[in-house]
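> what follows is a predicted structure for the sequence shown.
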Amino acid sequence: MFDLAEKESWYKFIKNAENQDIYFTPEYFEIYERNGEGKAKLFVYDNGKDFVYYPFLLRNLHNLTILKEISSKYRELYDITTPYGYGGPITSAKEEAIKKKIFIEFEEIFESYCLRENIITEFVRFHPLILNHQDYKHIESTLNRHTIYIDLSLDSEEIWANYDNKNRNRLRKAQANNYFTMVHRSPSDLEDFLRLYYKTMDKKNAYEYYYFQRDFFENSAELLKDHLELIEVVMDDKVIMSCFFMHYGDFIHYHLLGSDEDYLHFSPNNSLIHYVVEWGKAKGKKALHLGGGYTGDIDTLYRFKKRFNKYGDLPFYIGKKIHNQAIYDELVKDLPVPDNYFPLYRHPDLATPILSNNK
């Protein structure tokens, strides 16, 4: 087991993993540890030939006010989760038979660890580009929604052909009229981004969680360094859209965005994504991952992203596991919330604050 004081150990394994991405780096986890969402931990099962690499956030249940009375009966109780984005376990094994065998070994060892350490539940946001839900069988996986990606290994003409007609027409109009200039900013140059981001969150009536504070973005810029790109769309000398993209290994991720709604009828987001397609191809990247919709496969955001690749659907799975059913049942008994959230004791309607001193 490793923590953030042992980053070199994280990278010793990352560089030999079959799939590499920003979401598995210790720096990405440190952003969320600093944000008070848990302690970054890395569990590695190594059989001498291959390994399974599983980073997660370890959260102390004693910090949840609603559980104080029950949890005080026990020694420390924990749960584990993937931070915002994607994750789950990955491996160095390439052949399917070897991969299956090492995951069986890993799952047995990891289950023993969870029971020993009083980890009550586990929640995983699996990685749509890696499809690692197919490997981790010891957890209940369900399809949450689809996400969209653009295959940057294709020729530019093929990528363009996979855009829908409406998207291509908007891009042609923007290019013909020279509407936009794309500007790369230092990720620490946050003024325009924050102004637009918070306006966008207000417009979308976003959950409180997504109102990340300034230090969240400052930490992202500090920790992700050259793997974080801040690109702004400028029109009439005004920044009308600002977006963070993360890139690592073969992948680019459309991360967090703010926009000025007064200019959205010019379709700046279409031009921004098309620009990043060309930029990513020039950098030798293999995929631009756009993510999914706000709520699923029918909302406006999903339909917008789908315009960039009619063949680009990827399944996004989440995993849920209760490691200690008896204690879990005790924790959730009589909670005044609908039983549609996991783990139920972290339902947002309970208004249980995340404290920054998780142990």
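Noted; the coordinates are in hand.
> switch to C-alpha atoms for all contacts and neighbour counts from now on
Fine.
> helices or strands up against the strand or helix carrying K166?
Assigned by DSSP states H and E, K166 belongs to helix 165-177. Secondary-structure packing of helix 165-177 (3 or more Cα pairs under 8 Å, 6 or more residues apart in numbering; DSSP states H and E): helix 268-282.
> which helix or strand lies directly C-terminal to the helix it packs on?
Scanning forward in sequence from helix 268-282 by DSSP H and E, the next helix or strand is strand 287-292.
> could you check the angle that next one makes with helix 268-282?
150 degrees (axes from the mean of the first three to the mean of the last three Cα atoms, to 10 degrees).
> ok, and what's touching strand 287-292?
Counting by Cα atoms under 8 Å, 6 or more residues apart in numbering, strand 287-292 makes contact with 129, 145-153, 250-255, 277, 280, 301-302, 305, all of which sit outside it.
> just stretch 140-159 next, same as before
In contact with stretch 140-159 (Cα under 8 Å, 6+ apart) are residues 128, 133, 277-278, 280-281, 285-293, 296-297, 302, 305-306, 308-309, 312-321.
> try 6 Å
Stretch 140-159 is contacted from outside by 281, 286-292, 296, 312-320, using Cα atoms under 6 Å, 6 or more residues apart in numbering.
> for the stretch 101-250 of the chain, just list every one of the strands.
Taking DSSP state E, counting those that start in this stretch as the test, the strands found in the stretch 101-250 of the chain are 119-125, 140-151, 181-185, 228-235, 238-248.
> could those go into CSV alongside distance to Y45 and mean neighbour count?
Formatted as CSV, the strands of the stretch 101-250 of the chain follow (distance: least, Cα to Cα, whole Å; neighbours: other Cα atoms under 10 Å):
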stretch, distance to Y45, mean neighbour count
strand 119-125, 17, 22
strand 140-151, 21, 20
strand 181-185, 40, 15
strand 228-235, 30, 21
strand 238-248, 24, 21
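> what about versus this one:
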Amino acid sequence: MNKFSILNSKKKVDKDVWMKIWIESKQKEVFLNPNYIELYQEKEDETLCACYIDNETTIIYPFIKRPIDISIGDNKQYYDIITAYGYGGPYYTGIKCKDKENYFWDKFYTWCIEHNIVSEFIRFSLFEEELASYPGDVELNNLNVVCNLTKSNDDIWMGFKHKVRKNVKKAKSAGVTVEVDLNGDTIDSFIDIYYKTMDRNNANNSYYFSNEYFNKIINQLSDNFVIFNAIKDNKIIATELVLVSEDSMYSFLGGTDSEFYGIRPNDLLKYEMIMWGKNNSKKHYVLGGGYRPQDGIYKYKLGFEPDGVMEYKVGKRIFSEDIYNRIVDKHINTIGIKKEELIKQNFFPLYRIK
């Protein structure tokens, strides 16, 4: 394998190499696993990974290459790249060296130009010490809440806001218990509660994942998920699917039976998830953020770790300003929205806005 290469998960030899790199990585970060990235690959997309490897250093950057379905009349097919939902970016293992990072990005830039890549959007890991530097624009996107699982049980408990401790006790008094599903045996119950929760919240269609999506998580990410279920009278009343890496666990998808809101099963569910993570040597539990800064969801999560606020950043880069602007202008003419109005929405890339 050359120091720099682009791996394609559709090619068995490439995917085998990618999986080997992932298995040997210190973090075993779920968001670097090709099987996770493929969950978000549309029919015409490609799941790829840019790699730099030598005896001292590994840089691994998975992404999805997407065709841009807008013609600007030059008979060329253009593409953009994006990281999968969650947290990604160029992960770094081993000895950090600026020259190696520059080499990686120079090679990657050349590959992007040669393959008609117009723009790039990265959702970065919260743990910046694990990432290589990024040559594009970096912006604060949101605030996330992360629980520190290295603290003592007492410090974790007393670190909760009073309301959270009260709600945990309330759920316990009501007879709620929490069960852990490591195998996906309760996935059907999870899906049922999850869909009903999405219906209740008038969720965007993109959150209605298919049964195939969930089955792939169960079958292809078997070591990287856990389902936590809050139980009352032998019935699942709240549930959460959590993604798991070597050091971290991530709230991912979940739902609650609205009939049982009053006994606060979610607070107990989160508490038991935190305890499970601590008992399984995890260092971080990433609760995530809200839909918007400082909204009710964010403030609810903040109750579990008021001092655990971390910045969630994204990266943006345009490889060809001329091509990008021509595609944006063509898109604007099609949807009939003024460019000034599009820019105000801070959406990237602009030609993907609907």
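Arrived safely, thanks for sending. Remember, predicted model here, so these are calculated numbers, not experimental data.
> quick check: the helix holding K166 of structure 1 compared with structure 2, mean distance?
Its matched residues in structure 2 lie on average 1.7 Å from helix 165-177 of structure 1 after superposition (mean Cα distance after the TM-score superposition for structure 1).
> tell me which residues in that helix are buried?
Neighbour counts over helix 165-177 of structure 1 (16 or more other Cα atoms under 10 Å) mark N167, R168, R170, L171, A174 as buried.
> cool, stretch 125-134 of structure 1 as well?
R125, F126, H127, P128, L129, I130, L131, N132, H133.
> what does the third one correspond to in structure 2?
What it means is H127 of structure 1. Taking TM-score structural alignment, the alignment pairs H127 of structure 1 with S125 from structure 2.
> end-to-end on stretch 234-251 of structure 2?
By Cα to Cα, to the nearest Å, the extent of stretch 234-251 of structure 2 from end to end equals 24 Å.
> can you tell me what part of structure 1 that stretch aligns to?
Here stretch 234-251 of structure 2 aligns to structure 1 at residues 237-254, judged by TM-score structural alignment.
> mind listing the helices for structure 2?
12-24, 34-37, 98-114, 153-159, 162-173, 187-200, 211-220, 265-279, 296-302, 321-335, 339-344 (DSSP state H).
> nearest to I72 of structure 2, of those helices?
The minimum distance between I72 of structure 2 and the helices of structure 2 falls on helix 321-335, with 6.3 Å, by Cα to Cα.
> same question for that closest one: list its buried residues.
Within helix 321-335 of structure 2, judged by 16+ other Cα under 10 Å, the buried ones are I323, Y324, I327, V328, D329, H331, I332.
> nearest residue to the first one other than its sequence neighbours?
In space, and not counting its chain neighbours, I323 of structure 2 is closest to V118: 6.9 Å by Cα to Cα, 6 or more residues apart in numbering.
> again, but for the fourth one
Spatial nearest neighbour of V328 of structure 2, excluding adjacent residues (Cα to Cα, 6+ apart): Y351 at 4.8 Å.
> structure 1: which residue goes with that neighbour?
Looks like Y351 of structure 2 aligns to Y345 there (TM-score structural alignment).
> and stretch 312-327 of structure 2, which stretch of structure 1?
Residue span in structure 1 matched to stretch 312-327 of structure 2, by TM-score structural alignment: 316-331.
> what about that stretch, start to end distance?
OK, stretch 316-331 of structure 1 end separation, Cα to Cα: 29 Å.
> residues contacting it, please?
120-126, 128, 139-146.
> what's the spacing between it and its chain's center?
Distance of stretch 316-331 of structure 1 from the chain centroid (Cα atoms, centre = their mean, to the nearest Å) equals 21 Å.
> so how far is D155 of structure 2 from the residue nearest to I323 of structure 2?
49 Å.
> likewise D322 of structure 2?
Per Cα to Cα, D322 of structure 2 is found 55 Å from D155 of structure 2.
> next: K283 of structure 2.
Distance, K283 of structure 2 to D155 of structure 2, by Cα to Cα: 14 Å.
> same question for N148 of structure 2.
Using Cα to Cα, N148 of structure 2 is found at 10 Å from D155 of structure 2.
> could you do S206 of structure 2 as well?
Separation of S206 of structure 2 from D155 of structure 2 (Cα to Cα) stands at 38 Å.
> these two: which is more packed in?
D155 (12 against 6; other Cα atoms under 10 Å).
> what lines up with the more buried one in structure 1?
Taking TM-score structural alignment, the alignment pairs D155 of structure 2 with E158 from structure 1.
> residue contacts, the residue lying closest to S259 of structure 1 once chain neighbours are set aside?
Using Cα to Cα, 6+ apart and skipping residues adjacent in sequence, the residue nearest S259 of structure 1 is M241, 4.2 Å away. Residues near M241 of structure 1 by Cα under 6 Å, 6+ apart: E232, V233, G258, S259.
> does the last one touch R195 like I think?
In other words, S259 of structure 1. No. In terms of Cα atoms under 6 Å, S259 of structure 1 does not count as a neighbour of R195; the distance is 8.8 Å.
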